[in-house]
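>>> okay, structure incoming, though there's no sequence with it:
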């Protein structure tokens, strides 16, 4: 989800149609997706006559009280959302799912992704009389749906979706249907499942595991699915299909037990580590992975390189992900709280540290320093992804080049900055080879290569903006 003031987030969604425990299943599904959003959560339910919802700030257990969950218990249809936000975006009004009331019926909406033409659409809608209740781009879809005068629900939905540009995975709930839509590039993941005789949808398959649902398949780019009492309807809102799922979903965001096209993220990350071992010529005593998202890559590296893997870093489970912590000072504090070396493992050793990415360099710098303080003889850093050089406009909290160390410094300069003995990144070609070997039909690698698959309409890239300001 994208806040029009320039804030990017990574979110998780879940929905289920026609199940006697719909709100409970949605809560459980959202709990398994908590890694995708820790600053707000909500659930909206329907019963065939009207919609009712609850939402709040913080982790799921903080955002929704027991009394609120009890009030949702009797509803057979539900959608839910967990949200990340950055500075200025942590407001209850922006917590999803949104619930809109009108004489034409109630509407609940949850969105993962980032619309790149939301500002233009919003301005046009406001000029036409629309009044927005939030600063979120997600609200644009609701206004487009209400503006369309067609009596056919699917016609309204297709017309609205065709006006959107960017990355979006939507679940839309009304009194008598649940609609699922994915953008024509499929940038954000979205999965179809089934529990008992009811269909469900989730950002990741780990939510199906938690709820006991069967993972059916990945929802395809440009696909439009409608769940109702008539059953399930498969359709498309566009003939365009250009698969470009976010590479960082494979590398970092998704949980290790989640699957893409029936292959676990763990398996993919392990293969990325194997590829890195083939490209990294360093002799060492042990390999350690940065917990948790890098452990699979470290395992693959260890197996390929023939170097023993050890648990040289421990993670405090009660600290959130620093990649999206708001503010540099907060990120540095979180890293100190989150990771600590095991002296008995690392003392006197030549160590290869495997991490999945380096964004700002805060974590890597701390890890190297902490390992040396714990007695490590050498610290070599291996990264199971290419250098992250460019901002993301499709739903990840890296929105300017100034936030990204590899956009400002060479690999050698980064090595010096983090004080590692060596630094090796996985090549772009090797990364693509791994993805394609597991059935991926295309990835968005803009953060590595600068090749944006979807035109950035509302805002130019920061470097281009600087040039325009200077009159170039």
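Alright, I've got the coordinates. Predicted, not measured: the structure shown is a model, and the values here were computed from it.

>>> contacts and neighbour counts: CA atoms only from here.
Fine.

>>> how about the strands in the stretch 251-400 of the chain?
Secondary structure of the stretch 251-400 of the chain (DSSP state E, counting those that start in this stretch): strands at 259-260, 263-264, 286-289, 313-315, 339-341, 350-355, 378-383.

>>> format the ones you listed as JSON lines; extra columns: mean neighbour count and distance to residue 53.
JSON lines is the format used below for those (neighbours: other CA atoms under 10 Å; distance: least, CA to CA, whole Å):
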{"stretch": "strand 259-260", "mean neighbour count": "22", "distance to residue 53": "30"}
{"stretch": "strand 263-264", "mean neighbour count": "16", "distance to residue 53": "33"}
{"stretch": "strand 286-289", "mean neighbour count": "25", "distance to residue 53": "41"}
{"stretch": "strand 313-315", "mean neighbour count": "17", "distance to residue 53": "35"}
{"stretch": "strand 339-341", "mean neighbour count": "20", "distance to residue 53": "38"}
{"stretch": "strand 350-355", "mean neighbour count": "26", "distance to residue 53": "40"}
{"stretch": "strand 378-383", "mean neighbour count": "24", "distance to residue 53": "43"}
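
>>> could I get those strands as CSV with distance to residue 227?
Formatted as CSV, the strands of the stretch 251-400 of the chain follow (distance: least, CA to CA, whole Å):
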stretch, distance to residue 227
strand 259-260, 22
strand 263-264, 26
strand 286-289, 42
strand 313-315, 41
strand 339-341, 44
strand 350-355, 41
strand 378-383, 42
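
>>> Provide a list of residues in contact with the nearest residue to residue 415 once chain neighbours are set aside.
Leaving aside its sequence neighbours, residue 415 sits nearest to residue 423 (CA to CA, 6 or more residues apart in numbering; 5.7 Å). Going by CA atoms under 8 Å, 6 or more residues apart in numbering, residue 423 touches 380, 381, 382, 383, 411, 412, 415.

>>> ok, and here's another one to check against it:
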């Protein structure tokens, strides 16, 4: 019952390296924030004893460190010069299904094939129905399995053409890594919802969801994989010096729709995605938050102590810095302080002794610096509010430290709508902005703040544009309800019940 949205997955792939699995392990470790329920790695190598290409795999529930804690996995099992890996987050109903842990691996008439997927297919229901009518038996509840069946049922002759045939039938948000006996293929959907980057380490080629997975492996960033691009990395790439690139056309005439929430919350601040550093973008977002809600407009309280700006660590740190800096630039006296300390060692399965209350869980994760907060006007900056439950507990904790006022500032607009492109939000009736029909004063009272202020959708887009003027179009559907890629009536049904 996290009070933040979840991204579904993080992916990593490498081709032409003798320690492919080890680098994939480190890459997944860097991408742990994108999925914390399970992890897996598949490698490709030629077994000299059997004289055939094989694809060993290892995957399981838990964090990367736990799934791959036995080093023999890398020295005796995950052999080969190519590998793909996957961190997974799922909805609660599918979390306990081991069949859903990726990468998926199959052997069919054209050889071995493995796939790792970050995203969500908007036409999954229609594709599943079509395949079931053909007699296909599914092993998982994941839409990723659909892609494998589309490939295996294609009437094209070559494996690459079968993959391209399958890609032509899927819609929605997807970044894919496909590993064959001879190739590593990277795919980004034509709208570019999720980030995917290409890098190089000596003679090896690397693909990952974010550049932080490159840094840990000392990989040179080459460029973003473009929306609609299909990159083919194989022996021909080693000879030519560059992967082959094919292009998928957008559906229904839609344009680029990069997820703006990647900048707000998902991506690590040290990553470069969509052509710009996440940290830089978040500072600009904080700047625009200060433009819309400068300190004098938010509070009229006068004290002998300077108002303080604090963040909800860690994803809000740089937005709070941007907010404080812009206020100072405008001549508004304030000071950036560390008012909340986060405990990074809280287990995901922690249960409070004798109870399982959210209040206790929040207190195990955060604690206040009372000397900083006492008698101060506090401006608390967070990246988003989803259910509002954690926000209410944080405000209460800060209130107990004795501040004069608490003003809650959010560096994104109210989340009013579900995401169908690879983010997992609570159901609409659990979204606090939807429950209160966007009434900001009611939401402020609900979380116990003296005032509440959200960055406007226009302000968010303008902030990202200023930081990344060369950036492509951005998706803001969770804030505005404007879905750039058509969503099936079945997927919209739940939303229509509440809006």
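Alright, I've got the coordinates. All of these numbers come straight from a predicted model, not from anything done at the bench.

>>> TM-score for the pair, please.
The TM-score (TM-score structural alignment, normalised by the length of structure 1) is 0.93; 455 aligned residues with a CA RMSD of 1.9 Å.

>>> tally of neighbours for residue 251 of structure 2?
15 (other CA atoms under 10 Å).

>>> so who does it touch?
The contact partners of residue 251 of structure 2, taken as CA under 8 Å, 6+ apart, are 171, 190, 485.

>>> what's the matching residue for residue 315 of structure 1 over in structure 2?
When structure 2 is aligned by TM-score structural alignment, residue 315 of structure 1 is paired with residue 342.

>>> ok, the closest residue to that match other than its chain neighbours to residue 46 of structure 2 distance?
Leaving aside its sequence neighbours, residue 342 of structure 2 sits nearest to residue 366 (CA to CA, 6+ apart; 4.6 Å). Residue 366 of structure 2 sits 50 Å away from residue 46 of structure 2, going by CA to CA, to the nearest Å.

>>> now residue 399 of structure 2
63 Å.

>>> neighbour count: the two, which is higher?
The residue with more neighbours, out of residue 399 of structure 2 and residue 46, is residue 399; 20 against 15, by other CA under 10 Å.

>>> what does that one align to in structure 1?
That one, residue 399 of structure 2, aligns with residue 372 by TM-score structural alignment.

>>> from what I see, its match and residue 379 are in contact.
Yes: counting by CA atoms under 8 Å, residue 372 of structure 1 does reach residue 379; the two are 7.5 Å apart.

>>> for the stretch 351-472 of structure 1, which segments count as helices?
Assigned by DSSP state H, counting those that start in this stretch, the helices in the stretch 351-472 of structure 1 fall at 362-373, 411-418, 428-437, 446-449, 462-469.

>>> so where do the helices sit in the stretch 151-300 of structure 1?
For the stretch 151-300 of structure 1, the helices defined by DSSP H, counting those that start in this stretch cover 153-162, 206-211, 247-248, 265-279, 295-305.

>>> and those: which comes nearest residue 32 of structure 1?
Nearest to residue 32 of structure 1, of all those, is helix 206-211, at 5.4 Å by CA to CA.

>>> average gap between the closest one and structure 2?
Taken over the aligned residues, the distance from helix 206-211 of structure 1 to structure 2 averages 0.5 Å (mean CA distance after the TM-score superposition for structure 1).

>>> just the buried residues of that helix, please?
Using 16 or more other CA atoms under 10 Å as the test for burial, helix 206-211 of structure 1 gives 206, 207, 208, 209, 211.

>>> list the contacts of the corresponding residue of structure 2 for the third one.
Which is residue 208 of structure 1. The equivalent of residue 208 of structure 1 in structure 2 is residue 214 (alignment by TM-score structural alignment). Each residue near residue 214 of structure 2 by CA under 8 Å, 6+ apart is listed here: 27, 199, 206, 208, 220, 221.

>>> can you give me the helices for the stretch 51-200 of structure 2?
64-67, 72, 124-133, 144-152, 159-167.

>>> make TSV out of the ones you listed and add distance to residue 260 of structure 2 and mean neighbour count.
Formatted as TSV, those follow (distance: least, CA to CA, whole Å; neighbours: other CA atoms under 10 Å):
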stretch	distance to residue 260 of structure 2	mean neighbour count
helix 64-67	27	17
helix 72	40	10
helix 124-133	23	15
helix 144-152	24	21
helix 159-167	24	17
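
>>> residue 307 of structure 2 is nearest to which of the ones you listed?
In terms of CA to CA, the element of these nearest to residue 307 of structure 2 is helix 64-67, at 41.5 Å.

>>> circling back to that earlier point, the match of residue 315 of structure 1 contacts residue 362, doesn't it?
No: Residue 342 of structure 2 lies out of contact with residue 362 (CA under 8 Å); the separation is 9.8 Å.
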